[in-house]
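1. Please find the sequence and the predicted model below.
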Amino acid sequence: MDILILILIFFVLILVGVPIGTSLGVAAVVTLFQFDLGVGMVGINFSSAIASFPLLAVPFFILAGVLLDKAGLAASIARFFELILGKAVGGLAMVSVFTCMFWGALSGSGPATTAAVGLILLVPMIKQGYDKNFAGAVIANAADLSIIIPPSIAFIIYGNITSVSVSALFVAGIVPGIIIGVGTALVAYLISKKRGYQGLNQRGNVKEILKASKDAFWAFVSPVIILGGIYTGAFTPTEAAVVSVFYSLFVAVFIYRSLTWRGFMDALTDAAVTSSVIMFIVAFAGLFSWTASVTGFIDQTAEFIIRISPNSVVMIILVNLLLLILGMFIDAISISYLVMP
């Protein structure tokens, strides 16, 4: 009964529009109070979920991405790919995909990538004749590559939950991220070709491409420095996040000279708000996960899946179906805390 109450409260709150973090917290606390399942542990589990050194990387990577956005690097990356791919059929769609890939490698955040790239390319795509739903879907889908391409915030949280090396996760995500990104661009091209979405009227000349390359150079170098440092063992992912902030400040202040004091304060505010939302979800998701554990939900779910079929392939398929269903209602961070244990 306690398990049923936990799940029922959570999904009812989700369906009526209560934010994910609040739904997780309310469901956990109500269940603990209702069945007297260690209410005194609420505060401890709430704080311990976010009292983790690896999680310090989250706000720093977010701040680094915001600083580079304030410096105008998202527009520089988009301009570079626009000059190379813009004239092709479905050019702007492919530009959106590759811009999202590289911006994801700077910010590590899907929502941040969606906001930065969408602000630059969504309106031009619609003006070029793309269906607005298709344009939005391309950007939103490509922005999700930030979950796989390092420095992925999702990888940081996954590593924190499972005690897996975040550095190893970052390295493991590079090749799959590139393959999925290229595949996404190919699908965008094929759909654009079928629907007759034409490219831009003018292809960039060598001089324009070289200038765009120079403008976007510092954005392309950032992932090399960060991932190279992690791969060689020069610094940990958390230290890499701090390095990325200083790098972003250096580029914004001394290279582009576009970051004002007001812009810097706005960047701090934006990063703080985004980080707070993530940590809010992490804290309550950790509490929900602990509640699910003490109620026996996790063990019973695992036993149920194994009982259906001991075959590992079948289990993987079932888990993916579960993730697909949960993904319709819950964000990736919350799903990680629900499923990973």
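-> Thanks, I have it. Numbering: from 1, shown residues only.
2. Only C-alpha atoms from now on, for both contacts and neighbour counts.
-> OK.
3. What is the neighbour count of residue 19?
-> If you count neighbours by other C-alpha atoms under 10 Å, residue 19 ends up with 13.
4. typo on my end, residue 296
-> Neighbour number of residue 296 under other C-alpha under 10 Å is 13.
5. Next, the contact list for it, please.
-> residue 3 (C-alpha atoms under 8 Å, 6 or more residues apart in numbering).
6. can you check residue 208 too?
-> Residues near residue 208 by C-alpha under 8 Å, 6+ apart: residue 83.
7. for it, helix, strand, or coil?
-> The assignment at residue 208 comes out as helix when based on DSSP: H, G, I helix; E, B strand; the rest coil.
8. let's bring in a second model and compare:
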Amino acid sequence: MTGILLFGSFAVLLILGVPICISLGLSSVVGLLASGFDLGMLPDTIYASVCKYALLAVPFFVLAGAIMEYAGISEKLIHFADTCVGHRKSGLITVVVITSCFFAAISGSGAAAVAALGGILIPAMVDAKYDRGMSSVLVSASGAIGIIIPPSIGYVVYASIVNVSVSDLFLAGIIPGILLGVSYIVVAVWLSRNNHEIIRHEPASGKERWDAFKDAFWGLLMPVIILGGIYGGIFTPTEAAAVAVIYGLIVGIFIYKKITMKNILTVLRSAAISSATVMYVVACASVFAWILTTSHVATDLSDAMMSISNNKIILLLLVNVVFLIAGCFLDGSSAYYIFLPVILPILQALDVDLVQAGVFITVNIAIGLITPPIGINLYVGAGIAGVTVSSLVKKVIPFVLGGIIVLLLLTFVPQLSVGILHLAG
């Protein structure tokens, strides 16, 4: 009964258009009352969930991404990638994906990457005679790589729930992020194969490439410092997030000189709103997850899924289906807190590496960001391109299929994600 009231009230609130975080909070209150718990447990549960050292990295990474965005790093990354491959037939497609991967390693957020890069890349692709809808979908899909390529806020939240190493998740996410990017390049090139009007850029000279590299160097160095410091044992992922903020301020104020005292408050306000949104979702979703666990709803759902089949392949496919559908309606943090209490016992029973699981579950969420009806990235990209989301449905299907192929590889070939951990010792 508790499970029906919990999920039922949550679904009703979503249908009524109530924001996800508020829907989670209100349905959690319904669940507490239905389970006979004292409402006084609500603040204690919230406090326990958000006061985790690992989650301290979230506001720091959000602030670092905001600083680098206002510092103008997106334009510099795009220009550098364009000088390298922009003259090729599929050059601008490759520029979109490469730039998204680099910006993902700075911002750690899918929607932020689309918002920062879409305003430049979508008009550039349209001017080069690429289809406007395909251009919008490509930028939206590439921006989703932001939650897979480290540093990723999603990995931080997942690690805080499952109690695995954030550093391991960061390292394991590198190859999957690259694979997803390659799949999107292949799909976009295939969709554009019959477009003979595409305009290629003139090849850049060696000097132009060198100048573009020097201009983008400080932005490119940021993920190197973050990941190099973590895996060099210099600092923890949480400390790396703080270092990223300091480095971003130095670059934005003294090198690129785009951040001034006039706009520093704008940067801080933007980061504060984004961080507060994430942490509010974490707080409300953690109560939802706590009720699922303590009322044994999660155990009952896990047993029901396990009763469907004992076949590992079928159960892993079922896990992917659950998160693939969840990604269409929920943000990553909400999906983790709601469904991991149900899925975690299944993964443990199947002896699946939880780091590998964190990667392919996050890839599910990334695919969900471009999957209707509530693909956040798709809405952002459509708004920038000036088209309707409904007009993009057919165009997004090949990208979703390309992402699912990568997802299946990561699910059933663990070496593609955790193999790098063994190589790194």
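-> Sure thing, it's come through. Since the model is a prediction, treat every value here as computed from it, not as a measurement.
9. Is the closest residue to residue 38 of structure 1 other than its chain neighbours within a helix or a strand, and which one?
-> Counting by C-alpha to C-alpha, 6 or more residues apart in numbering, residue 38 of structure 1 lies nearest to residue 32, which is 6.6 Å off, once chain neighbours are set aside. In the assignment (DSSP states H and E), residue 32 of structure 1 maps to helix 20-35.
10. related to what we said a few turns ago, you'd agree the residue nearest to residue 38 of structure 1 is up against residue 293?
-> No - checked against C-alpha atoms under 8 Å, the pair residue 32 of structure 1 and residue 293 is beyond contact range at 11.6 Å.
11. count of residues packed around the residue nearest to residue 38 of structure 1?
-> 23.
12. How much space separates it from residue 255 of structure 1?
-> Per C-alpha to C-alpha, to the nearest Å, residue 32 of structure 1 is found 54 Å from residue 255 of structure 1.
13. Likewise for residue 206 of structure 1?
-> Distance from residue 206 of structure 1 to residue 255 of structure 1, by C-alpha to C-alpha: 23 Å.
14. Give me the number of neighbouring residues for residue 200 of structure 2.
-> 15.
15. Also residue 219 of structure 1?
-> Neighbour tally, residue 219 of structure 1, other C-alpha under 10 Å: 22.
16. mind checking how far it is from residue 234 of structure 1?
-> For residue 219 of structure 1 relative to residue 234 of structure 1 (C-alpha to C-alpha), the value is 21 Å.
17. Equivalent analysis for residue 304 of structure 1, please.
-> In terms of C-alpha to C-alpha, residue 304 of structure 1 sits 44 Å off from residue 234 of structure 1.
18. can you check residue 283 of structure 1 too?
-> On the measure of C-alpha to C-alpha, residue 283 of structure 1 and residue 234 of structure 1 end up 30 Å apart.
19. Then residue 78 of structure 1?
-> Distance of residue 78 of structure 1 to residue 234 of structure 1, given as C-alpha to C-alpha: 31 Å.
20. Between the two, which is the more surrounded one?
-> When residue 78 of structure 1 and residue 234 are compared for neighbours, residue 78 comes out ahead with 25 against 13, by other C-alpha under 10 Å.
21. what helix or strand does that one sit in?
-> With DSSP H and E as criterion, residue 78 of structure 1 is part of helix 73-85.
22. Can you provide the mean distance from the next helix or strand along the chain from that helix to its aligned counterpart in structure 2?
-> Toward the C-terminus, helix 73-85 of structure 1 is succeeded by helix 91-107 as the next helix or strand (DSSP H and E). On superposition with structure 2, the mean distance recorded for helix 91-107 of structure 1 (mean C-alpha distance after the TM-score superposition for structure 1) is 1.1 Å.
23. what's the answer for stretch 179-186 of structure 1, then?
-> Counting by mean C-alpha distance after the TM-score superposition for structure 1, stretch 179-186 of structure 1 comes out at 2.1 Å.
24. from the chain's centre, how far out does that stretch sit?
-> The chain centre lies 17 Å from the centre of stretch 179-186 of structure 1; the measure is C-alpha atoms, centre = their mean, to the nearest Å.
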